[in-house]
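J.: Just to be clear, the model below is a prediction. Sequence and coordinates:
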Amino acid sequence: YIRHGETGWLVTPGDVTAFAGAVARLLKDAQSRERLGQAATRDMRERFAWERLVKTVELAYGLASLTMSD
């Protein structure tokens, strides 16, 4: 998920003016683009790392096996 101000900017769906303003701000502010891009990349790598995904699947299978054995 995007965390407003940390990994991206969120605007209200359908608010074209807010969207255009956010895009214009990014076009003008290279530091914000860099900071948001780095934070989003870091977040994606942490959340979708293979090790983490494997642990999540293992946990799901473990919970499913407990449910099926009842």
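T.: It's in. Since the structure is predicted, the reported quantities are computational estimates derived from the model, not experimental observations.
J.: For the rest of this, base every contact and every neighbour count on C-alpha atoms.
T.: Will do.
J.: Tell me which stretches of this structure form helices.
T.: In the chain, helices defined by DSSP state H lie at 16-28, 30-47, 50-69, listed in chain order.
J.: okay, these in TSV with mean neighbour count next?
T.: Formatted as TSV, the helices of the chain follow (neighbours: other C-alpha atoms under 10 Å):
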stretch	mean neighbour count
helix 16-28	13
helix 30-47	14
helix 50-69	11
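J.: and F19, how far is that from K28?
T.: In this view, F19 and K28 are 14 Å apart by C-alpha to C-alpha, to the nearest Å.
J.: again with R35
T.: Distance, R35 to K28, using C-alpha to C-alpha: 14 Å.
J.: same question, Q38
T.: Counting by C-alpha to C-alpha, the gap from Q38 to K28 is 17 Å.
J.: this is the other structure I want to compare:
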Amino acid sequence: MGVTIRRESWFVPGSFGWDGGTGTTAYTDPANELIGILLTQRIMDTPEPPPIFQDFWTSIYQAIGD
């Protein structure tokens, strides 16, 4: 579990969640009343999240107009 304290990439301050090593990402953003969960079957082979995570969160925030 992690809590975001500054805006980075798709992370919004005050959001919290986790990126899992088996291709999962789940975060809650209370300020925007948003919960996002992505489940894949792609093992993360580097410390950097796969590009689909960036695409997923970018699409969600674009859809709500943030």
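T.: On my side now, so go ahead. A quick note: this is a predicted structure, and the numbers were derived from the prediction, not measured.
J.: What does the TM-score come to for these two?
T.: Once superposed, chain against chain, the TM-score is 0.28 (TM-score structural alignment, normalised by the length of structure 2); 29 aligned residues with a C-alpha RMSD of 2.9 Å.
J.: ok, W57 of structure 2 - how many residues close by?
T.: Applying other C-alpha atoms under 10 Å, we find 20 residues neighbouring W57 of structure 2.
J.: typo on my end, it should be L39 of structure 2
T.: The burial count for L39 of structure 2: 11, using other C-alpha under 10 Å.
J.: what's the answer for D55 of structure 2, then?
T.: Using other C-alpha under 10 Å, D55 of structure 2 is surrounded by 11 other residues.
J.: Quick check: the gap between it and T25 of structure 2.
T.: Relative to T25 of structure 2, D55 of structure 2 is positioned 12 Å away (C-alpha to C-alpha).
J.: so where does Y27 of structure 2 fall, helix or strand?
T.: Using DSSP states H and E, Y27 of structure 2 falls within strand 24-29.
J.: What are the contacting residues of the helix or strand just after that strand?
T.: Note on strand 24-29 of structure 2: by DSSP H and E, the next helix or strand toward the C-terminus is strand 34-39. With C-alpha atoms under 8 Å, 6 or more residues apart in numbering as the test, strand 34-39 of structure 2 has contacts from G23, T24, T25, A26, Y27, T28, D29, F53, F56, W57, I60.
J.: unless I'm mixing things up, the fourth one is touching F53, no?
T.: The reference is to A26 of structure 2. No: assessed by C-alpha atoms under 8 Å, A26 of structure 2 is found out of contact with F53, at 10.0 Å.
J.: Next, the buried residues of stretch 56-66 of structure 2.
T.: Residues W57 are the ones in stretch 56-66 of structure 2 that count as buried (16 or more other C-alpha atoms under 10 Å).
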